[in-house]
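# Just a sequence and a predicted model for now, questions to come.
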Amino acid sequence: MPHIPISPALQRFRVLDLSRVRAGPTCVRMLADFGADVIRIEPPPGIDPNEAMFAADRWNGDFQNLNRNKRSLTLNLKREEGREVLRSLVEQADVVVENWRPDVKARLGVDYESLRAINPRIILASISGFGQDGPYARRPGFDQIVQGMGGLMSVTGLPGQGPVRAGLAVADSSTGLYTALGILTALLEREVSGEGQWVHASLLHAQIAMMDFQAARYLNDGDVPVQEGNDHPTSCPMGLFAANDGTFNLGAAGEGNWKRFCLVLGRQDWLDDADYATEKLRVRHRRKLNEVIQEVFREQSVAHWVDLLNAAGVPAGPVYSVPQMFEDPQVQHLQAARTVQAWQGGERTLISQPVTLTRTPAAIARTAPGWGEHTDEVLREAGYDDAAIARLHAEGVV
């Protein structure tokens, strides 16, 4: 079936998705969920030696979540005929997204200058591990490698235990979101200039940007961030505490929260203690303060403290497992998980867009496509007749 926009927000744009793994598909999913016509272009079976990792298991939740709302076209870009098909698609497209090495782009004619010669309005979005040029430009980049090089692993974990990987793909996901923002900015600018441009982002730079206040502290104050475990590096009391039936997070940072915290616990004496008079002093005396707070918290349950503190305007929350997270009433109210009918029967439950537009919201209309499910219809839209499509199939181009 042809593309049916699921949201009017981006329905006028066509995106060719040549990316794989996580950062690129994350970027393109953002556009697809808001109605862009996304065509996922991937090699036919047997062409990519890594297809078992990137394309073969299409029913698993991760693949489904990353590639919902897209159509699929198989195309062998190692063949000139395949590259010719791609050029015909570029003529009608607004955005191309890829995550190839710079030399591969040039060899296949997917570098910006080559695409611009076909369509001056095209926006090429390139995602790499380390950048489009420079000493590491040709290095392969994976999330965990960049978590280490981007400083994240040095501040994650308990003090003294050594570097720890964050439990989610921070570099991949943030790069995808930054790239989507770059694409949308370029589309807005194109409305003024009439011209496309090259948008590129790297996992390394995105990871450094995600270090945010930790990196800025070092650059401006010479303060080298280290592992603080569950404590906040610059605020106190803020961290993980034990109740009599589990653990919960407390966020009593800032003078207002600190005062409300002491009063709701009936501990005016903490407000009068000179060691806790300012945030900096509370951080300096963190160990002693955490110990006296912990003595109080062991007397009641997690639910008791979370309800009491939030009622007083002091941030606090439980520590959930993933199943517990989805059972939370607020998570269910937000409809963070959406169930959609799958193309091969059955259903898949996917994570909804966390950004809400009140008039043109995102939606999940269909699961990830079958391998090459929409090849013929996309080719017809590009002007190929049935005989030409049959020849491309027979010759292994699609």
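Right, received. Where do you want to start? Not measured: the values here are computed from a predicted model. Numbering: from 1, shown residues only.

# make it CA atoms for all contacts and neighbour counts henceforth
Fine.

# got the buried residues for stretch 246-254?
Burial within stretch 246-254, assessed by neighbour count using 16 or more other CA atoms under 10 Å, is assigned to 247, 248, 249, 250, 251, 252, 253.

# try it against this one:
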Amino acid sequence: MDAAASALRHWHRPRSAPVSGAHHASIAPYGPFRCGNGATVHLAVQNEPQWTRLCEQVLRRPELAVDPRFTTVASRVDHRDELHSELQRTFDGLTAEELLLALDTADVPAARTRDVLGLADHPQLAARDRWREVPTPGGAQARMLRPPVDATHWSWSPTPVPRLGQHTGEVLRWLGYDDQSARELHEKGVV
């Protein structure tokens, strides 16, 4: 939670925000939830219409939308553990793909939570042509992610992966070392 949100919460609800881990401290349900297939979906319910659609269309439990523990964002935060238990009852029976399809159909913000390898294989990166192959000193190719922004006034052309030590002299000069100091670092095995 950022400082401004924390201060506003304190002024309007005179107590400290709870520790919430990966979940949002002042919005619920907002954060990662485990699905039945072990994958994780990040849910981002930020207002009452989204909450109602989640209850009615995804959970198929419209009574939760009017349950006094859950009718407002603040009450959902106050009853976070109970809320998460109610959600988990449904999420345990769904794969991430099934849950994401239901959330998308209900217009409830969510995304699959991915690990690093899952991010590397994200279909949107392939669809946006974000990967390039660059040569390595050993002759193999390495995948490299393009910069996140394309621009019309410049283009990105990756250079081959450098050999170990290939740019050490340039880096040392950039850091302010003269040739003699750089030689001493080499002789001592520092670089």
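Good, I have the coordinates. For clarity, every value in this text was computed on a predicted model and none was experimentally measured.

# From the buried residues of stretch 246-254 of structure 1, pick the one nearest residue 83 of structure 1.
Nearest to residue 83 of structure 1 among these is residue 249, at 53.7 Å by CA to CA.

# In structure 1, what residue corresponds to residue 125 of structure 2?
Per TM-score structural alignment, the equivalent position to residue 125 of structure 2 in structure 1 is residue 331.

# surely its match meets residue 325?
Yes: Residue 331 of structure 1 lies in contact with residue 325 (CA atoms under 8 Å); the separation is 7.1 Å.

# sorry, back to before: now do the SS call for the match of residue 125 of structure 2.
What DSSP: H, G, I helix; E, B strand; the rest coil gives for residue 331 of structure 1 is helix.

# who are the neighbours of the helix or strand hosting residue 66 of structure 1, in terms of helices and strands?
Using DSSP states H and E, residue 66 of structure 1 falls within helix 61-67. On a contact count with 3 or more CA pairs under 8 Å, 6 or more residues apart in numbering; DSSP states H and E, helix 61-67 of structure 1 meets helix 23-33, strand 347-351.

# and among the ones you listed, the most buried is which?
Among the helices and strands packed on helix 61-67 of structure 1, the stretch with the highest mean neighbour count (mean count of other CA atoms under 10 Å) is helix 23-33, at a mean of 27.

# corresponding residues in structure 2 for that one?
Using TM-score structural alignment, helix 23-33 of structure 1 pairs with nothing in structure 2.

# Please pull up the helix or strand immediately following that helix.
Next in sequence after helix 23-33 of structure 1, counting helices and strands by DSSP H and E, comes strand 37-42.

# What residues of that following strand count as buried?
37, 38, 39, 40, 41, 42.

# I'd say the third one and residue 28 touch.
No: in this structure, residue 39 of structure 1 is not within contact of residue 28 by CA under 8 Å, at 9.7 Å.

# got a markdown table for the buried residues of stretch 246-254 of structure 1, with secondary structure and distance to residue 387 of structure 1 too?
Below are the buried residues of stretch 246-254 of structure 1 laid out as a markdown table (DSSP: H, G, I helix; E, B strand; the rest coil; distance: CA to CA, whole Å):
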| residue | secondary structure | distance to residue 387 of structure 1 |
| --- | --- | --- |
| 247 | strand | 66 |
| 248 | strand | 65 |
| 249 | strand | 64 |
| 250 | strand | 67 |
| 251 | strand | 66 |
| 252 | coil | 69 |
| 253 | coil | 69 |
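
# Compile these into CSV and extend it with columns for distance to residue 53 of structure 1.
CSV is the format used below for the buried residues of stretch 246-254 of structure 1 (distance: CA to CA, whole Å):
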residue, distance to residue 53 of structure 1
247, 37
248, 37
249, 37
250, 40
251, 41
252, 44
253, 44
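
# quick one: which two of those residues are the most distant?
For these, the farthest-apart pair by CA to CA is 247 and 253; their separation is 18.5 Å.

# which position in structure 1 aligns with residue 96 of structure 2?
Residue correspondence to structure 1 (TM-score structural alignment): residue 96 of structure 2 is matched to residue 302.

# pretty sure that match contacts residue 240?
No: taking CA under 8 Å as the definition, residue 302 of structure 1 is not a contact partner of residue 240, at 11.4 Å.

# out of those two, which sits in the busier spot?
Neighbour count, other CA atoms under 10 Å: between residue 302 of structure 1 and residue 240, residue 302 has more, with 24 against 21.

# In contact with the spatially closest residue to that one that is not a sequence neighbour, which residues?
The shortest distance from residue 302 of structure 1 to any non-neighbouring residue, by CA to CA, 6 or more residues apart in numbering, is to residue 243 (5.4 Å). By CA atoms under 8 Å, 6 or more residues apart in numbering, the contact list for residue 243 of structure 1 reads 297, 298, 299, 300, 301, 302, 305.

# Residue 114 of structure 2 too?
residue 40.

# which SS class is residue 241 of structure 1?
Once three-state DSSP is applied, residue 241 of structure 1 turns out strand.

# which ones are touching the equivalent of it over in structure 2?
Counting by TM-score structural alignment, residue 241 of structure 1 corresponds to residue 33 in structure 2. The contact partners of residue 33 of structure 2, by CA under 8 Å, 6+ apart, come to 40, 41, 42, 43, 88, 91.
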